[in-house]
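A.B. asks: my questions concern the predicted model and sequence given below.
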Amino acid sequence: MQSNHRFTPKGLTLALALGLCSWLFVGQAQAERIKEVADFAGVRENALVGYGLVVGLDGTGDQTTQTPFTGQSLSNMLSSLGITVPQGTNMQLRNVAAVMITAKMAPFSRPGQSLDIVVSSIGNAKTLRGGTLLMTPLKGADGQIYAMAQGNLMTGGAGAGANGSSVTINQQAGGRIAHGAMIEREIPLVLGDNTGKLQLLLREPDFNTAQKVVFAINSEFNRTVASAADGGMIELEGPQAANARVNFMARINDINVSPSKALPKVVINSRTGVVVLNEGVKLYPAAVAQGNLAITIDTDPLVSQPGAFSGGQTATAKKSKVSVEQQGGGLRTLESSADLKEVVKALNALGASPADLMSILEALKAAGSLRAEIEII
């Protein structure tokens, strides 16, 4: 038996990630509409949450002996329907599951509109496949009920088992119900004040971007309409009438503006080994020594055979040979590179795997040869 610990193919993940990143930043250099870089204050989604029961499961629900809150919830629901369950009754139910329901209520939602909801098991149910969610109130952060949820659940997973063996595909302890909640109350939303003043919030605060947005808005209206409060908020002088204010906001959303380029950044995902660089990353001359450590374990079986008529028994043993090999290690020179393609070419020339590349980039940053912020996620 041989066990050889080595890294993934060299440079493959980096090349793919950088190619995608380069394509993304080509688009960012072009003009974008204000609605793509900023939002009006107050126009946002609101989170809703609720607790309920899913019934109709085919013996895959919660075990009430281990999740007593499921049986308690069912008893309370039956009592509200006029059915009295004798106290102390041990309901051995396997077709009921306790769940949490989450939803997002879009701005300007009105009573009578529907919401998509996500249903997630909180007990030990094996699967929610084929279940039906009973009527459940959904509450906001203020504790008020804003929607009622109910419907047949759809899960994206599947599973099968027989004779102690089982197989599952995707997640079965949760699912979605399209248009599964009906809005019962709207969330008050006030746009601006009585004088018509509005606030525009940049999604990525930046002084240069704020300056460009102010200039673009004032140029569109040929008068001073916008003024920057800081690098993240722009104040607008809008009309007081509701219809005129809506037209004013729609016109602002369609104004084109060129946001500032993102700061040089290297993003490293330590769990997956993905490394992404944006177009602002620069390299200055440096020398790098890098090598891989390979450990090989060879195991051979040994058989000891006793002599004839000796009465002994055949014995087996294992003999292992462990070797350590240090690969590479020579110094390589990295030339100065200001273009993203040249940076990728220089890093790939090292022949390093993504795992080694993380350490190299951090060392280059510490040495002052990499001009970029490193973010580890």
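C.D. replies: Cool, got the structure.

A.B. asks: contacts and neighbour counts: CA atoms only from here.
C.D. replies: Noted.

A.B. asks: what sits against Ile122?
C.D. replies: Ala98, Val99, Met100 (Cα atoms under 8 Å, 6 or more residues apart in numbering).

A.B. asks: give me the neighbour count for the second one.
C.D. replies: Using other Cα atoms under 10 Å, the number of residues around Val99 comes to 23.

A.B. asks: distance of it from Thr136?
C.D. replies: Using Cα to Cα, to the nearest Å, we find Val99 at a distance of 10 Å from Thr136.

A.B. asks: quick one: the strands in the stretch 101-250 of the chain, in order.
C.D. replies: With strands called from DSSP state E, counting those that start in this stretch, the stretch 101-250 of the chain shows them at 114-121, 132-139, 145-152, 158-162, 165-169, 174-183, 197-202, 226-228, 233-237.

A.B. asks: which one of the contacts of Ile122 sits closest to Glu279?
C.D. replies: Met100 (42.7 Å; Cα to Cα).

A.B. asks: for that closest one, what is the enclosing helix or strand?
C.D. replies: Using DSSP states H and E, the element containing Met100 is strand 96-105.

A.B. asks: give me the residues contacting that strand.
C.D. replies: 45-57, 61-62, 69-70, 115-123, 125, 128, 138.

A.B. asks: could you do stretch 41-57 as well?
C.D. replies: Residues contacting stretch 41-57 (Cα under 8 Å, 6+ apart): 70, 73-74, 94-107, 128-141, 146, 189-191, 198-201.

A.B. asks: go through that stretch and flag the buried ones.
C.D. replies: Neighbour counts over stretch 41-57 (16 or more other Cα atoms under 10 Å) mark Ala41, Gly42, Leu48, Val49, Gly50, Tyr51, Gly52, Leu53, Val54, Val55, Gly56, Leu57 as buried.

A.B. asks: the structure to be compared is supplied as follows:
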Amino acid sequence: MFRTFLALPALLIAALCVAAPATADRIKDLGGFQGIRSNQLTGYGVVVGLPGTGDDNLEYTVQSMKAVASRFGLQLPPNANQGLKNAAVVMITAELPAFAKPGQRIDITVSSMGKAKSLRGGSLIMAPLLGADGQIYAMAQGNLAVGGLGAEGKDGSQIVVNTPSTGRIPEGATVERAVATGFADAPNLTFNLQRADFTTAQNVAAAINQKLGFGVAQAVDAVSVAVRAPMGADVRATLMSTIENLDVVSAEPPAKVIVNARSGTVVINSAVRVGPAAVTHGKLTVRIDENQRISQPAPFSQGQTAMERKSGVAVDEEQRPMFLLAPGPKLADIVKAVNAIGASPADLVAILEALKEAGALKAELIVL
């Protein structure tokens, strides 16, 4: 389970674990201004032109096709549901970027809702894309690009590669309405950190005040920094560009140990410390071997051939020395001590869990 971690040499692990000096980050890499974000769009549509891989006789597929035909004053015959294998109903999803203007194009993802086996070769009929407020923000239409494929034999055998029931249309939707961000007329600009940290928020406010003047920025909480700014889109755009490119020193993250039990990955950040503790870790292996032997009697005797079972039981206990962790060692010291006794990643996890229970591990232990 924990083979991935074993691939790293002990020397490399120790080198990576040494705490690096604090470096400055750009403010734009720590978060973003409130209101300037993308918005999710969804829609419902029909894909036509499929080579017999559509929804076939689903009732809502028929209803959707009748609705499409009615736009052009056509009426499908009552038995139309017998020949709709070349059509499929789909859900359409897209991300509307911040400041997207009418006329710009965005990518869309099209996914089958029914029994369609593949959307390869299909074309999406014009469909509206709605936002969370129910308003239409884009119109989608175009030919699908499907990365998966599927094939089926008459005996029922089939093969499927990737997901042929989902496709994309690059620049398949045209923006019809812009989303108001409100940054030009809001009372203040608010910068939100990606990770909540009071120290980092204070450092961001201090960096802005040092550049623009005392009292311009104020840390509201562990996430938000309020910035006083004059009204007007052009002035605020220039101010926001200046703020985003300022350098600031981020606070040291909280001490954490992350363990992924599925992949065997163990990550320990440089803030982890341990209290004084003595650790020993042994390994007990019980091996049982089953052997079979055939007993063959001498020729012309009265004996019969028989099978004899022979079992072997062995117990192997690996002796490992105890090592001492002095008060407050750093991560590199922990890794060196664990590597000194030849502990595997599985053993490392067991040691960390035991240290946590004993109150000697000064970190949050997270098991994914």
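C.D. replies: Structure received. Computed from a prediction, not measured in an experiment: that's the story for all the values here.

A.B. asks: need the TM-score from the superposition.
C.D. replies: Overlay of the two chains. TM-score (TM-score structural alignment, normalised by the length of structure 2): 0.81; 351 aligned residues with a Cα RMSD of 3.5 Å.

A.B. asks: thinking again about what came up before, okay, the angle between the strand holding Met100 of structure 1 and strand 145-152?
C.D. replies: 130 degrees (axes from the mean of the first three to the mean of the last three Cα atoms, to 10 degrees).

A.B. asks: ok, Phe248 of structure 1 - how many residues close by?
C.D. replies: Neighbourhood size, Phe248 of structure 1 [other Cα under 10 Å]: 14.

A.B. asks: rewinding a little: among the buried residues of stretch 41-57 of structure 1, which are in strands?
C.D. replies: Taking DSSP state E, the ones among those that sit in strands are Leu48, Val49, Gly50, Tyr51, Gly52, Leu53, Val54, Val55.

A.B. asks: so where do the helices sit in structure 1?
C.D. replies: 12-28, 68-80, 207-221, 242-253, 340-348, 354-367 (DSSP state H).

A.B. asks: could you say what helices and strands the shortest one packs with?
C.D. replies: Using 3 or more Cα pairs under 8 Å, 6 or more residues apart in numbering; DSSP states H and E as the contact criterion, the secondary-structure elements in contact with helix 340-348 of structure 1 are helix 12-28, strand 282-283.

A.B. asks: those: which one's closest to Leu293 of structure 1?
C.D. replies: Nearest of those (Cα to Cα): helix 12-28, 19.6 Å.

A.B. asks: in contact with the aligned partner of Glu252 of structure 2 in structure 1, which residues?
C.D. replies: Counting by TM-score structural alignment, Glu252 of structure 2 lines up with Lys261 in structure 1. Residues in contact with Lys261 of structure 1 (Cα under 8 Å, 6+ apart) are Gln28, Ala29.

A.B. asks: quick one on the thing from earlier: can you redo the ones in strands among the buried residues of stretch 41-57 of structure 1 as CSV with distance to Gly238 of structure 1?
C.D. replies: Below are these laid out as CSV (distance: Cα to Cα, whole Å):
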residue, distance to Gly238 of structure 1
Leu48, 32
Val49, 35
Gly50, 38
Tyr51, 42
Gly52, 45
Leu53, 48
Val54, 49
Val55, 52
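
A.B. asks: sorry, back to before: looking at the helices of structure 1, which is nearest to Ser304 of structure 1?
C.D. replies: Judged by Cα to Cα, the one of the helices of structure 1 that comes nearest to Ser304 of structure 1 is helix 354-367, at 44.2 Å.

A.B. asks: how much does that closest one stray from structure 2?
C.D. replies: Using mean Cα distance after the TM-score superposition for structure 1, helix 354-367 of structure 1 ends up 3.1 Å from its aligned counterpart in structure 2, as a mean over the superposed pairs.

A.B. asks: buried ones in that helix, by neighbour count?
C.D. replies: Pro354, Ala355, Asp356, Leu357, Met358, Ile360, Leu361, Leu364, Lys365.

A.B. asks: surely the first one meets Leu14?
C.D. replies: Spelled out, it's Pro354 of structure 1. Yes: between Pro354 of structure 1 and Leu14 there is a contact under Cα atoms under 8 Å: 6.5 Å.

A.B. asks: contacting residues around the nearest residue to Thr8 of structure 1 once chain neighbours are set aside?
C.D. replies: In space, Thr8 of structure 1 comes closest to Ser353 once its chain neighbours are excluded; the distance is 6.1 Å by Cα to Cα, 6 or more residues apart in numbering. When contacts are counted by Cα under 8 Å, 6+ apart, Ser353 of structure 1 is found next to Phe7, Thr8, Pro9, Lys10, Gly11, Leu12.

A.B. asks: for those, give me CSV that also has distance to Asn256 of structure 1.
C.D. replies: Supplementary listing: those in CSV, determined by distance: Cα to Cα, whole Å:
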residue, distance to Asn256 of structure 1
Phe7, 46
Thr8, 44
Pro9, 43
Lys10, 42
Gly11, 38
Leu12, 37
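
A.B. asks: who wins for neighbours among those residues?
C.D. replies: Counting neighbours by other Cα under 10 Å, Gly11 leads the contacts of Ser353 of structure 1 with 20 neighbours.

A.B. asks: give me every residue that touches that one.
C.D. replies: Contacts for Gly11 of structure 1 (Cα under 8 Å, 6+ apart) come out as Asn348, Gly351, Ala352, Ser353, Pro354.

A.B. asks: how close does it sit to Val344 of structure 1?
C.D. replies: Gly11 of structure 1 is 9 Å from Val344 of structure 1, by Cα to Cα.
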